[in-house]
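Asker: Fold the following.
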Amino acid sequence: MFRQIGAMEIILILGVLVLLFGAKKLPELARGSGRALRIFKSETKGLMDDEDDKTTTTTRVVEEKPVALPSDVVQPTRPTSYDKHPDTP
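Answerer: Just a heads-up that it's a prediction; the model follows:
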């Protein structure tokens, strides 16, 4: 029913593309499709890596940072400009 695509069919397809898009647009279309394929490949590889990370169990040590308590806050020793009331000089 279906046969292999030969050289004549490829030439015919390229001829139709040149007629539809013009010779100047074809390199831009090829460049854009190449970028899209690279992005697609990197994204699928990233998804595969994420799945591998989920299946591999790793133990992470989380370092806890101390929480500042109100008694730990240092008060300024001299008055600042925002401490002055507008009525005082």
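Asker: all contacts plus neighbour counts: C-alpha atoms, from now on.
Answerer: Will do.
Asker: name the element L37 belongs to?
Answerer: helix 25-55 (DSSP states H and E).
Asker: nope, V16 is what I meant
Answerer: helix 7-21.
Asker: who's in contact with that helix?
Answerer: L26 (Cα atoms under 8 Å, 6 or more residues apart in numbering).
Asker: That helix vs helix 25-55, what angle?
Answerer: Per axes from the mean of the first three to the mean of the last three Cα atoms, to 10 degrees, the angle that helix 7-21 makes with helix 25-55 is 100 degrees.
Asker: Roughly how far does I39 sit from M48?
Answerer: 14 Å (Cα to Cα, to the nearest Å).
Asker: please give me the structure for this one as well, since I'd like to look at both together:
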Amino acid sequence: QPWRRLLLGAAATGAVLAGATRRWQAPVLLGGGALTLLALHELARGWDLLPRWIYLGVGGLALVGLAATYERRRRDLARLRAAVGRLG
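Answerer: Presented below is the predicted three-dimensional model:
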């Protein structure tokens, strides 16, 4: 079974790369979908193998990343308001 999953991942990656170089939409979407499903399957298989604190760490990093983009968006919105205010 591990070889099957490895070959599936390699074939899906090859389909994505071939479709991207030829600018074909179908191989990119199908290969990307297969890689997504394979990644979710592998994540579900290894879910119980990870220590519990890793989930808290990943959640904390996600919150820090969201906060950083939130602050950047607020700054961009303030710049936009100033630019629109200068127009009138």
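Asker: now what about the TM-score between them?
Answerer: TM-score for the superposed chains, counting by TM-score structural alignment, normalised by the length of structure 2: 0.42, backed by 57 aligned residues with a Cα RMSD of 3.2 Å.
Asker: I figured T13 of structure 2 hits G31, correct?
Answerer: Yes. Here T13 of structure 2 reaches G31: they are 6.4 Å apart, a contact under Cα atoms under 8 Å.
Asker: Next SSE downstream of the helix or strand where L38 of structure 2 lies?
Answerer: L38 of structure 2 belongs to helix 25-45 when elements are defined using DSSP H and E. Using DSSP H and E, the next helix or strand after helix 25-45 of structure 2 towards the C-terminus is helix 52-87.
Asker: list the buried ones in that next one?
Answerer: Using 16 or more other Cα atoms under 10 Å as the test for burial, helix 52-87 of structure 2 gives no buried residues.
Asker: That one packs against which elements?
Answerer: Here helix 52-87 of structure 2 touches no other helix or strand, going by 3 or more Cα pairs under 8 Å, 6 or more residues apart in numbering; DSSP states H and E.
Asker: quick one: the most centrally placed residue in structure 2 from A78 of structure 2, how far?
Answerer: Closest residue to the average C-alpha location of structure 2: T36 at 9.5 Å, with Cα atoms, centre = their mean. Per Cα to Cα, T36 of structure 2 is found 37 Å from A78 of structure 2.
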